[in-house]
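Asks: Provide a 3D model corresponding to the input given below.
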Amino acid sequence: MPAISIDTFFACSLLVSVALLATASLAGTMQDRLTAMQDLNKDDYLRNIAEHLVTSCGTPVDWGSAGTVPSSLGLADSESSYLYELDIDKISSLNNENSYALSYAQASASARLNNIALGISVSQMLSITTTLSANSSLGDETAYTFEISVSQASGPTSATLQCYVVTEDSVNAISNTTSNAGVGYITVQILNASNGPALLVVFARATFDDRITAYETYSFAHLSQEPSPNHTFLGLSPLNSTLSVEENFPDVTVEHGYAFSYAYQSNLTSTSASTYAIPEFVDNSPTVLVISAVNDTTPFVEWTAYPDIPLDFGSDFENAERNVFVYTVLVKGALYKLTLSFGDVIQ
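Replies: Coordinates of the predicted model:
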């Protein structure tokens, strides 16, 4: 082949190679852009769904307090003028321990998600850890000392503590503060004659914002065998400022009912054989509802919270794609962390 033909051949080959490389590069860039646009569109689509769930009251607007299945799912409080304030009963209806809870199928259908997996988690802004650190006999009483640690997302935090100890026939209130390291101690004395299971209810309030108020419970034995797990003897379901009590055994007899918040405590007033009115405390705090009772002759103390938080509802997304949107929300004056999770969008 003449030299000029060889040169022409290699020149043409080089041009073709450059063109192919440019085409491949352009195709790769376009695909990356299309993928990025699809991801952006998916994120916007799911974010709009999340915003709707948080800011819409749903249909009907009172589906939470009415205990009905909504035709359109929305969690906002219809009587609030604040953005991201959620309805106490709509949130409580997502706790599967509540007898008024929605099923996953009902929530997914009313949210109109078109086969997109849904997960809803609501947690408190403070974490409280309680440890029984000491006990001693004092004549006809026994003293118990508890170590209480309080932290937030950034680490330990100082807080004021309000605590209540409930036995079968007594209630004691104790208050204290934590150190800057988030650790505090309380000591309570219980009459030996009140032997049986006891329940410590701890409220912690951040010193920098009273809307950041959380609770924790700690069951312990007072001169008796270890308490049974919560909800062993009773089903406790708060809805529309009413506590419904379902007895799990025929020999259960309810003796006392109490409501506690950070700043207030009250006896529960019976409105029927199985319901109690929940007092509406003017307090930026969850309310813990406690029932003391006996099963035959065995005393027990069980509890629930209103709103029914913390809770995890829906899909756990094990080995599946998860798109997460996090909100700080108000429920009855207290702040909580709401996490909405969605699965992949089928194109």
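
Asks: contacts, neighbours, all on C-alpha from now
Replies: Will do.

Asks: How about the contacts made by the nearest residue to residue 299 once chain neighbours are set aside?
Replies: Nearest residue to residue 299, sequence neighbours excluded (Cα to Cα, 6 or more residues apart in numbering): residue 293, at 5.7 Å. By Cα atoms under 8 Å, 6 or more residues apart in numbering, the contact list for residue 293 reads 168, 252-256, 299-301.

Asks: for comparison, sequence B:
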Amino acid sequence: MARIFRFHQHGGPEVLRIETVDVAPPARGEVQIRARALGLNRADALLRRGTYIETATFPSGLGLEAAGIVEAVGEGVAGFAPGDAVSIVPPRSMVRSPAHAELATFPVDLIVKHPRELSFEAAAAVWMQYLTAYGALVDIAGLGRGDVVAITAASSSVGLAAIQIANRIGAIPVALTRTSAKRHALHEAGAAHVIASAEEDIRLRLEEIAGANGVRMVLDAVGGPAFEPLTAAMAPGGILLEYGGLSPEPTPFPLFNVLTKSLVLRGYLVHEITGDAARLARAKAFILDGLADGSLKPIIARTFRFEDIVEAHRFLESNEQFGKIVVTI
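Replies: Modelled structure (predicted):
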């Protein structure tokens, strides 16, 4: 028996329940972990509200990130044993494989032995943010030394991971945030430049920063009217990767900018990386190396107790956080 977070209808944080369920032993090729910490993502709230790319089947679990101790291994599993400290690569479906539980089971290829010096709280804040940012900046865009990358929603966990990865490869991270409230914190987190999008002219500031070369890449989680000034400041042949849609306003297609600069605009999901064994292996190696040398360091906004999951989700939806929200068990 183990406790798990579930909801029986779509709605706000108040629909979440802590329920006790039977947990089957791991099948062949699976690893069961006893969680010590859980990482929250905006996708959790979207699934709960019924606006995610995946549809919940009630009663539904949720969650994409966890870290803990191996409880048991299934037949055919090599390299892991009960007692190992591990974290998980986000599963493709949190409905079929919800991570937010005391005891959860995953395919062995999603299990990672993280560095010993990493706490469970930090380990639960690693894989979604760094895999998402790595896949965009390094795997797809091929960002290099001296390239300027504009990062929207920069105070999110993915935004902060992108800043750290950009610095690790020698690129120039420009953080976009709505107001100046988080400007200092973003500079402290490694942003070379910070633009308050509600207070400054986005195109003008990006052009001042990038100069004649223009912005090589945009990593965007927002969409909306900012597409026009963002693409206007991009370099010829630049790439904009869209991995979210936070803006409630329509997103115009910047036809003139795309045509005159031969820009690439495309959607992106972390599943592109996690669903490809070779790409995932390269990503894990890059991230583990960065964790080991200190160039990658998860920033945790706040931790909550397992019993306070409703409050944790309320904080998640407040947009007040700077970094990852973690729930401890």
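
Asks: Structural similarity score between the chains, please.
Replies: For this chain pair, the superposition-based TM-score is 0.23 by TM-score structural alignment, normalised by the length of structure 2; 134 aligned residues with a Cα RMSD of 6.9 Å.

Asks: Next secondary structure after the helix or strand hosting the residue nearest to residue 299 of structure 1?
Replies: Per DSSP states H and E: residue 293 of structure 1 is located in strand 287-295. Sequence order places strand 298-306 as the next helix or strand after strand 287-295 of structure 1, per DSSP H and E.

Asks: Which neighbouring elements make contact with that next one?
Replies: strand 196-206, strand 234-239, strand 287-295 (3 or more Cα pairs under 8 Å, 6 or more residues apart in numbering; DSSP states H and E).

Asks: List the buried residues of the helix or strand that residue 257 of structure 2 is a member of.
Replies: Assessed by DSSP H and E, residue 257 of structure 2 sits inside helix 255-261. By 16 or more other Cα atoms under 10 Å, the buried positions in helix 255-261 of structure 2 come out as 257-258.

Asks: List the buried residues for the helix or strand just after it?
Replies: Sequence-wise, the next helix or strand downstream of helix 255-261 of structure 2 (DSSP H and E) is strand 264-267. In terms of neighbour count (16+ other Cα under 10 Å), strand 264-267 of structure 2 has its buried residues at residue 265.

Asks: Which strands and helices lie in contact with the helix of greatest length in structure 1?
Replies: Ordering each helix of structure 1 by length in residues (DSSP state H) puts helix 3-55 first. Applying 3+ Cα pairs under 8 Å, 6+ apart, one finds that helix 3-55 of structure 1 contacts strand 323-331.

Asks: On the C-terminal side of the strand it packs on, identify the next helix or strand.
Replies: That would be, after strand 323-331 of structure 1 and using DSSP H and E, strand 334-342.

Asks: Can you tell me, leaving aside adjacent residues, what's nearest to residue 195 of structure 2?
Replies: residue 176 is the one closest to residue 195 of structure 2 (Cα to Cα, 6+ apart), at 4.9 Å.

Asks: give me the number of residues near the one you found?
Replies: 26 (other Cα atoms under 10 Å).

Asks: same deal with the one 10 residues further on?
Replies: Each residue near residue 186 of structure 2 was counted by other Cα under 10 Å, and the total is 24.

Asks: sorry, back to before: okay if I get the helices and strands packed on strand 298-306 of structure 1 as TSV plus distance to residue 246 of structure 1?
Replies: Formatted as TSV, these follow (distance: least, Cα to Cα, whole Å):
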stretch	distance to residue 246 of structure 1
strand 196-206	20
strand 234-239	5
strand 287-295	11
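
Asks: Out of the contacts of residue 293 of structure 1, name the two that are farthest from one another.
Replies: Greatest spatial distance in the contacts of residue 293 of structure 1: 168 and 252, 13.4 Å, computed using Cα to Cα.
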